[in-house]
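Asks: sequence and predicted structure are below.
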Amino acid sequence: MKLSAELRSFQDRLGHSFSKPDLLAQAVTHASMSSANRDDNQRLEFLGDRVLGLVMAEALLALDTGATEGQLAPRFNALVRKETCADVARQIDLGAVLRLGRSEMLSGGRRKQALLGDGIEAVIAAVFLDAGFDAARNLILRLWGPRVHEVEEDARDAKTALQEWAQARGLKPPSYVEISRSGPDHAPVFTIAAQLENGESQEATAGSKRQAEQAAASTLLAELEKST
């Protein structure tokens, strides 16, 4: 099978040249585009999720030889969750090459977190089947990059901590308001405000809503703790 120019460009962004190009073609084919002669990426997604999990578990154990299971679990979850996978997919513009049916295309499928997260897992599996575990591990560690070293150790995230702060003072849980969205569809930038019913508020900007919400919550919590 000969790859299209679009997929060859994606292959360059991915940093892996497929000896079996049909694996890459399958990895970017959503179920909405499957047919009797075209396999979708669901089986690859299943495999890729397991490969990703093994690589991350191995990496976290190597990084902190003294960490307990209770410390490792939240770090692991943060690295393999769908939001993180989707962020990695956006990083290499996976959405641009996803093969989607008309309904998914019209509903903005190239930007959907679930489709992007599933897609990068399918791509990981394709690399694993094409070149083996070492190639898949190298790909994952390169794409996840500093995320592996910077993953938070605390199971509580900033949004949870802010909610607990509010509840302890008899306030309603904080709300998160999208102030603006900019940038191209494949790499949007969100500005989110974290707000409390007492009027306290802080804004933050990031490449995903979740990251912006976390950053806004962290900033607001820091200001609240400073003032008290």
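Replies: That came through fine. Numbering: from 1, shown residues only.
Asks: rest of the way, CA atoms for contacts and neighbours
Replies: Will do.
Asks: find the centremost residue of the chain, please.
Replies: By Cα atoms, centre = their mean, the chain has its centre lying nearest to Thr84, at 2.2 Å.
Asks: please name the nearest non-neighbouring residue to Leu129.
Replies: Excluding its sequence neighbours, the residue lying closest to Leu129 (Cα to Cα, 6 or more residues apart in numbering) is Leu23, at 7.9 Å.
Asks: the one you found should be in a strand, yeah?
Replies: No - assessed with DSSP: H, G, I helix; E, B strand; the rest coil, Leu23 is helix; it does not lie in a strand.
Asks: any figure for the gap between Asn41 and Ala25?
Replies: Separation of Asn41 from Ala25 (Cα to Cα, to the nearest Å): 9 Å.
Asks: higher neighbour count, the two?
Replies: Taking neighbours as other Cα atoms under 10 Å, Asn41 and Ala25 compare with Asn41 leading, 26 against 23.
Asks: quick check: the more buried one touching Thr29?
Replies: Yes - with contact defined as Cα atoms under 8 Å, Asn41 reaches Thr29; the gap is 5.6 Å.
Asks: count of residues packed around Ala136?
Replies: So Ala136, with other Cα under 10 Å, has 24 neighbours.
Asks: what packs against the one helix or strand it maps to?
Replies: Using DSSP states H and E, Ala136 maps to helix 133-144. Packing contacts for helix 133-144, counted by 3 or more Cα pairs under 8 Å, 6 or more residues apart in numbering; DSSP states H and E, involve helix 42-63, helix 113-131.
Asks: show me what the longest one is packed against.
Replies: When you say that, I think you mean helix 42-63. Helix 42-63 packs on helix 69-80, helix 113-131, helix 133-144, helix 147-150, going by 3+ Cα pairs under 8 Å, 6+ apart.
Asks: mind listing what's buried along it?
Replies: Buried residues in helix 42-63, counted by 16 or more other Cα atoms under 10 Å: 42, 44-45, 47-49, 51-53, 55-57, 59-60.
Asks: hang on, the earlier thing: what angle do helix 69-80 and the helix holding Ala136 make with each other?
Replies: 80 degrees (axes from the mean of the first three to the mean of the last three Cα atoms, to 10 degrees).
Asks: take this one as well and set it beside the first:
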Amino acid sequence: MHNELEKKIKIKFKNPKLLDVALTHKSYAIENNLNEFNERMEFLGDSILSTATAVFLYLKYPNSDEGKLSKIKSSAVSGATLQEIAKKLELGKFVKISKSEESTGGRVKESILANTMEAVIGAVFLDAGYEKAEKFIHKLLDKQKINLSDFKSDLQEVIQSKYKTIPVYAVIDEKGPDHDKTFKIEVRNGKKQLGIGLGKSKKEAQQNAAKNALLRLKVKS
């Protein structure tokens, strides 16, 4: 099974035990009386992800200021983004979780997938060093098509300035299987609908809803 994941991430582990631990959730370890699980690797992977992402954005967007880069970095390393990446790698089917977690949809849960993704990054670092881990992260980020336009932040600034309130997002429809859903999200200011957006993730749909709202507000003004 690990061979299949190694093919997906295009990394062959010298020490497969590291990958095994990275895929072991604490709930599974407790249920099976195991001493090792992935939380320490998750801690390590989180730090490496942060540094490698900062380098990636610094090199990719040489004309963007610190504030803009910080906003995009925050989105790039968020649980929602890591969940998206994990789903594309089908990480959920490789994770070892307890029967209880299994019964409550643990294999598609954002927290479990995001934390496991960080643990896998930590395992890559321990197995092959920082350069290999950084290269792995940069490839993942490249495929995410990171957009410098943060429409949610822009919309919030407009609404706060004009109405002294914060826009609220809500899922109004979702279609497709768990591994390939399309979300429809609306953004409101109080009872007034500002915009609607579609996306393969909630994050993407929210950005598109905010973009739609900004376009509507621009037309009205």
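Replies: Looks like it came in fine. Treat the numbers as computed from the prediction; the structure is a model and nothing was measured.
Asks: superposed, what's their TM-score?
Replies: The TM-score (TM-score structural alignment, normalised by the length of the second structure) is 0.86; 219 aligned residues with a Cα RMSD of 2.4 Å.
Asks: about what we covered before: out of the helices and strands packed on helix 42-63 of the first structure, nearest to Ala5 of the first structure?
Replies: Proximity to Ala5 of the first structure (Cα to Cα) singles out helix 113-131 among those, at 17.5 Å.
Asks: quick one: that closest one to the second structure mean distance?
Replies: Following the fit onto the second structure, the mean deviation recorded for helix 113-131 of the first structure is 1.0 Å by mean Cα distance after the TM-score superposition for the first structure.
Asks: which part of the second structure matches that helix?
Replies: Aligning helix 113-131 of the first structure against the second structure (TM-score structural alignment) gives residues 110-128.
Asks: nearest residue to the aligned partner of Ala29 of the second structure in the first structure other than its sequence neighbours?
Replies: Aligned by TM-score structural alignment, Ala29 of the second structure pairs with Ser34 of the first structure. Excluding the flanking residues, the one nearest Ser34 of the first structure by Cα to Cα, 6+ apart is Asp40, at 5.1 Å.
Asks: wait, that neighbour touches Leu23, no?
Replies: No - using Cα under 8 Å as the test, Asp40 of the first structure is too far from Leu23 to be in contact (10.3 Å).
Asks: now do the contacts for the counterpart of Ile140 of the first structure in the second structure.
Replies: With the correspondence set by TM-score structural alignment, Ile140 of the first structure lines up against Ile137 in the second structure. The neighbours of Ile137 of the second structure, taking Cα atoms under 8 Å, 6 or more residues apart in numbering as the test, are 49, 52-53, 121.
Asks: can you rerun that using 7 Å?
Replies: The neighbours of Ile137 of the second structure, taking Cα atoms under 7 Å, 6 or more residues apart in numbering as the test, are 49, 52.
Asks: over to Ile121 of the second structure?
Replies: Going by Cα under 7 Å, 6+ apart, Ile121 of the second structure touches 45, 133.
Asks: what does the residue nearest to the centre of the first structure align to in the second structure?
Replies: In the second structure, Thr84 of the first structure lands on Thr81 (TM-score structural alignment).
Asks: now that match: closest residue in space that isn't a chain neighbour?
Replies: If the residues on either side of it in the chain are set aside, Thr81 of the second structure comes closest to Ser75, at 7.0 Å by Cα to Cα, 6+ apart.
Asks: helix or strand for Ala193 of the first structure, which one?
Replies: Per DSSP H and E: strand 189-195 holds Ala193 of the first structure.
Asks: mean shift of that strand relative to the second structure?
Replies: Mean deviation of strand 189-195 of the first structure from its aligned counterpart in the second structure after superposition (mean Cα distance after the TM-score superposition for the first structure): 1.6 Å.
Asks: kindly name the residues of the second structure that line up with that strand.
Replies: Under TM-score structural alignment, the match for strand 189-195 of the first structure is residues 182-188.
Asks: what of stretch 210-220 of the first structure?
Replies: Going by TM-score structural alignment: stretch 210-220 of the first structure matches residues 203-213.
Asks: mean distance, that stretch to its aligned residues in the first structure?
Replies: Averaged out, stretch 203-213 of the second structure is 1.4 Å away (mean Cα distance after the TM-score superposition for the first structure).
Asks: and that stretch, how far out from the chain's middle?
Replies: Mean C-alpha position of stretch 203-213 of the second structure versus that of the full chain (Cα atoms, centre = their mean, to the nearest Å) differs by 16 Å.
Asks: same check, this time on stretch 182-189 of the second structure
Replies: Remark: stretch 182-189 of the second structure is offset 19 Å from the chain centroid, using Cα atoms, centre = their mean.
Asks: ditto for stretch 147-160 of the second structure
Replies: 19 Å.
Asks: returning to that earlier point: okay, the helices and strands packed on helix 42-63 of the first structure, which one's buried deepest?
Replies: Most buried of those by mean neighbour count (mean count of other Cα atoms under 10 Å) is helix 113-131; its value is a mean of 24.
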